[in-house]
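Colleague: I'd like to go over a predicted model; first the sequence, then the structure.
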Amino acid sequence: NASGLRCAHINAISCYTNKLLFESVVRQLEGVELAPANNYSYDRKLEYAKDFLAALQHLNPAGSYVIVVQYAERLRAMAHNLLPLFLQLPEATGLNVSVVLLSSLPFEKFYIKTGLPPIVKLFVPEYTRNEMGRILMNDYASHIACLAEQQGNSSTNDKHWLSALTEDFHCNYVNLFLGTFWKVCRDVKELRLVAAECFLPYCEPIRDGTIPATDAINLWRHITKTLRIALSTMYMRLGTQHSAGRPAKDVTAAQYIELPYYAKYLLIAAYLASNNATKEDKRLFVKNHGKQRKRLQAVNARAKVVEKMTTKLGPKAFNIDRLLAIFYAILDEKVGLTCNLMAQISTLVHLKLLAYASVDGGAGMLDGSVTRLKCTVGLDFIMYVGRMGSVARSKLQQPGVKCLGVQEQHIWHTDLIELCYLTIVLQMIERSIVTVYGEFCIAQYVG
């Protein structure tokens, strides 16, 4: 600002709409700060490109401006005219403005049908080990803050041992950490994440008083098993909470695993497909499915085989068509069937959340008629994943939903697991989140 240069730093992940992107750029270039005085909002409403260009015209024409867009690859999923607009801002506004796109993808991946103007490409070389060590050592303050926060949540508030964790101690830990992970991973984000996770168990013997902070050899022996487990689960986001070999429950595993957005819905759909009869799909997932006749006869027939319920026999196999039909029924948006969506199924199988039940072992995945799958997780895991995917039982205490659940329990002679799962489905139907596309898929599948 002292040299007359104004800079706007934009994160394309947080600015996921045109309105957020345009307002953030103009606000930073104008020097407007979000404060209680302006109610943490911008007084202008910029939703379209013409409004954005008109707002830039009010800037000082003698000034110089720089717009830095981080995670620029996210712009490809936004409006088609957005990327050409940013690359031609100097011509469109007449200002001395430069746009810097920061991305891990090459510019050839930014192809659009209308074409893009030529740009200046700057390739950043990989970090050396010394540079990576300096980057990780900059996280010293955040690592100590995490230790202090964890100590504050514990029963003992003795924090005198934190004074022994000096910057030299942290430097030794970083060198030890890079000696294990440098040949396997060069990604800064992954290394910073795993280094923060492993630093907590590295300092546990110092907090307990069993190993002094100056005994690097015994600290190395103590952390070896944790580093080995973290090395084997580098990109799986499983954490190091069970590094001591303790068995992990489904609830805790669901809290520490991170699945993509659509993979969560695929996993919920897989659970519903494994624990629900095929002939009940139309009644459960389609709004106008018609009246169900001969209910009393169905009750009597099911009462004779109550010992052989689905949940007691274990999860049943289902094909890809049924999985996708239920997926589109519970998803509150219209999504195309792409290769990325099908790859999420392979990811769930790789994580042992789904298992192949057919002899082809997934060879017919593209066909969809051969491969059969099973869901291997329980109801508790699905409930936590559903809570992260906004499919939780948030209205269980409402009288209408509870009555529906009790009614289903009386009619179908279900146990507690089936009751909870049916309540989820009934809640989704109650909230009318079944899309037309989902109804079409269910109707196509059921015939």
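Modeller: Ah, there it is. Numbering: from 1, shown residues only.
Colleague: Please count neighbours and contacts with C-alpha atoms only from this point.
Modeller: OK.
Colleague: Would you agree residue 379 is in contact with residue 416?
Modeller: No. Using CA atoms under 8 Å, residue 379 makes no contact with residue 416, being 10.4 Å away.
Colleague: Those two: which has the busier surroundings?
Modeller: Neighbour count, other CA atoms under 10 Å: between residue 379 and residue 416, residue 379 has more, with 17 against 11.
Colleague: Which elements pack onto the top helix by length along the chain?
Modeller: In the chain, assigned by DSSP state H, the helix with the most residues is helix 216-232. For helix 216-232, the helices and strands in contact under the criterion 3 or more CA pairs under 8 Å, 6 or more residues apart in numbering; DSSP states H and E are helix 167-181, helix 188-202.
Colleague: what about residue 92, how many residues close to it?
Modeller: 13.
Colleague: for residue 400, same thing?
Modeller: 13.
Colleague: next one: residue 239
Modeller: 20.
Colleague: pretty sure it is touching residue 200, no?
Modeller: No. Residue 239 is beyond contact range of residue 200, at 11.5 Å (criterion: CA under 8 Å).
Colleague: Am I right that residue 332 is in a strand?
Modeller: No. Looking at residue 332 with DSSP: H, G, I helix; E, B strand; the rest coil, it is coil, so not inside a strand.
Colleague: can you list contacts of the helix or strand residue 323 falls within?
Modeller: Following DSSP states H and E, one finds residue 323 within helix 320-330. With CA atoms under 8 Å, 6 or more residues apart in numbering as the test, helix 320-330 has contacts from 265-266, 268-270, 272-273, 281, 285-286, 334-335, 365, 368-369, 371-373, 428, 433-435, 437-439, 441-442, 445.
Colleague: any idea how far residue 70 is from the residue nearest the centre of the chain?
Modeller: With distances taken as CA atoms, centre = their mean, residue 260 lies nearest the centre of the chain, 4.3 Å away. For residue 260, the distance to residue 70 equals 21 Å [CA to CA, to the nearest Å].
Colleague: Got another one to weigh against that:
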Amino acid sequence: MPIFKHPEYPEATLLRLESMVPCRESQVSTLLSIFGERQHFSFPSLFIYGHTSSGKTYVMQTLLKTLELPHVFVNCIECFTSRLLLEDILRQLQHLSSKKEDPPPPPLSCDTFNDFIRLLKQATMSPDLNNQTLYVTERNVTLVLLSEIVWDLLRPNTGCLEPLPLYFPDYSIGHLQKILSHDHPPEYSFDFYAAYINILLGVFYPVCRDLKELRHLAVLNFAKYCEPVVQGEANERDTRQLWKNIESHLKKAMQTVYLREISSSQWERLQQDDGEPGQLKGLSAHAHVELPYYSKFLLIAAYLASYNPARTDKRFFVKHHGKIRKTNFQKKHEKTSNHLLGPKPFPLDRLLAILYSIVDSKVAPNANIFSQITSLVTLQLLTLVGHDDQLNGPRYKCNVSLDFIRGISRTVNFDIIKYLYDFL
């Protein structure tokens, strides 16, 4: 008998759902009881919250798709204005109510919430949607909010109808072991891959609980783990020898957690290249860090601001289309390199001024740029200093090494050495 029970859905559907969402039986059972039958009114709003990679989005999307419930899914980060949000919802509703043979509907323009209510009624006039609850992640509409923030921090001051909260706790190490073990390659046994996952979690679980990141690390390092088996030097039960072969490999891979420096396909190609025997390739700290385009330039600007004297900014960053004339500065009374003294703090306005000078395209100081600065601080690539000084604003320091920033610069075709005071 399936763990999930619901009189409206066949047992085969519930069994398939059970296999697709392991370790979230309690949450799915709660959602099934809230949804009820298709023609019944459901709770008007749900607030699902929990830390990142706790299965919120995956469980919700799997549940709605498997049960074939009419729904739309909207990313509120991408739809950063109310107009974009409302038009995206209406566009998905048009797709739900139209048939495959119908011509594509014209795009809708929705400027106000009153327009949205009027267009929503028109979009849900289809007989398929008329008698069913519509889930939007005069018709019954259930709004499902997915967040990593608790509701108390989002509650409006003007008051509102309180949503029904549902908490998704973090996966335990046992849950992670069970979920990751199901990803085993078909050419290897389940027990062999489960033993590998046990070793992987023993190394990474104290510093990383993110299921997506752990799944990426498992794929990235599995080839190294089974290398002795492939070469005929050990069998699948020689756990001690397999551990010795991968121990140093995993310790070095600890430097890449969350930075996603290299993809699995790139990793496999690097291991096939000729090189020194036993050398670990592709995990250096300055490989291919996956950062947004402007985040890379922000990090380059931060490095230049940390290691160049402020008085040299005018000479370096006057517009020359990426090229400057070679010139010799008179370094009087300077006996020590700035790189030996370490990074110096710099204000936010200097960081942005350098950014606008080194980026070819025009960049507006919008919320996206400031959020990327915050992300760099979260990743500990930048350090926030003097944040209590409200008069002068925040100050930052760059935490990365010269080799690291040269690797970042190469990915955007920027020659950072030409802009460093110490290398003139």
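Modeller: Everything's here; your move. Please read all numbers here as calculations on a predicted model, not as lab measurements.
Colleague: what's the TM between chain one and chain two?
Modeller: In this superposition the chains share a TM-score of 0.56, using TM-score structural alignment, normalised by the length of the second structure; 326 aligned residues with a CA RMSD of 5.2 Å.
Colleague: still on that earlier bit, nearest to residue 55 of the first structure among the helices and strands packed on helix 216-232 of the first structure would be which one?
Modeller: Closest to residue 55 of the first structure of these, according to CA to CA: helix 188-202, at 35.6 Å.
Colleague: mean shift of the closest one relative to the second structure?
Modeller: On superposition with the second structure, the mean distance recorded for helix 188-202 of the first structure (mean CA distance after the TM-score superposition for the first structure) is 2.6 Å.
Colleague: Pull up the aligned stretch in the second structure for that helix.
Modeller: Helix 188-202 of the first structure corresponds to residues 211-225 in the second structure, going by TM-score structural alignment.
Colleague: Tell me which residues of that stretch come out buried.
Modeller: 211, 213, 214, 215, 217, 218, 220, 221, 222, 224, 225 (16 or more other CA atoms under 10 Å).
Colleague: and the two most separated of the residues you listed?
Modeller: Longest span within those, CA to CA: 211 and 224, 20.7 Å.
Colleague: so where does residue 295 of the second structure fall, helix or strand?
Modeller: helix 293-307.
Colleague: how close does the equivalent of residue 116 of the second structure over in the first structure sit to residue 214 of the first structure?
Modeller: Correspondence of residue 116 of the second structure to the first structure, assessed by TM-score structural alignment: residue 52. Counting by CA to CA, the gap from residue 52 of the first structure to residue 214 of the first structure is 58 Å.
Colleague: chain center to stretch 275-283 of the first structure, what's the gap?
Modeller: 29 Å (CA atoms, centre = their mean, to the nearest Å).
Colleague: of residue 52 and residue 214 of the first structure, who's got more company?
Modeller: Comparing residue 52 of the first structure with residue 214 by other CA under 10 Å, the one with more neighbours is residue 52, at 20 against 12.
Colleague: my hunch is that the more buried one is in a helix, does that hold up?
Modeller: Yes. Counting by three-state DSSP, residue 52 of the first structure is located in a helix.
Colleague: Just confirm it contacts residue 22, I think it does.
Modeller: Yes. Using CA under 8 Å, residue 52 of the first structure makes contact with residue 22 at a distance of 5.9 Å.
Colleague: Which neighbours do the two have in common?
Modeller: Each of residue 46 lies in contact with both residue 52 of the first structure and residue 22 under the rule CA under 8 Å, 6+ apart.
Colleague: what about residue 234 of the second structure, which SS state?
Modeller: Going by three-state DSSP: residue 234 of the second structure is coil.
Colleague: aligned partner of it in the first structure?
Modeller: Aligned partner of residue 234 of the second structure by TM-score structural alignment: residue 211.
Colleague: ok, now how distant is that match from residue 219 of the first structure?
Modeller: The value you get for residue 211 of the first structure to residue 219 of the first structure, if CA to CA is used, is 7 Å.
Colleague: Mind listing the shared neighbours of these two?
Modeller: What both residue 211 of the first structure and residue 219 touch, as defined by CA under 8 Å, 6+ apart, is the set residue 205.
Colleague: So between those two, which is more surrounded?
Modeller: Neighbours of residue 211 of the first structure and residue 219, each counted by other CA under 10 Å, are more numerous for residue 219; the result is 20 against 17.
Colleague: Now do the same contact list for that one.
Modeller: 202, 205, 211, 213.
Colleague: do that again at 10 Å, thanks
Modeller: 173, 201, 202, 203, 204, 205, 206, 211, 212, 213 (CA atoms under 10 Å, 6 or more residues apart in numbering).
Colleague: can you tell me how far the first one sits from residue 193 of the first structure?
Modeller: The reference is to residue 173 of the first structure. On the measure of CA to CA, residue 173 of the first structure and residue 193 of the first structure end up 14 Å apart.
Colleague: isn't the match of residue 234 of the second structure right next to residue 164, touching?
Modeller: No. With contacts counted by CA atoms under 10 Å, residue 211 of the first structure stays clear of residue 164, the gap being 11.8 Å.
Colleague: So which residues of the stretch 1-150 of the second structure form helices?
Modeller: 11-20, 25-35, 56-66, 82-97, 113-123, 127-130 (DSSP state H, counting those that start in this stretch).
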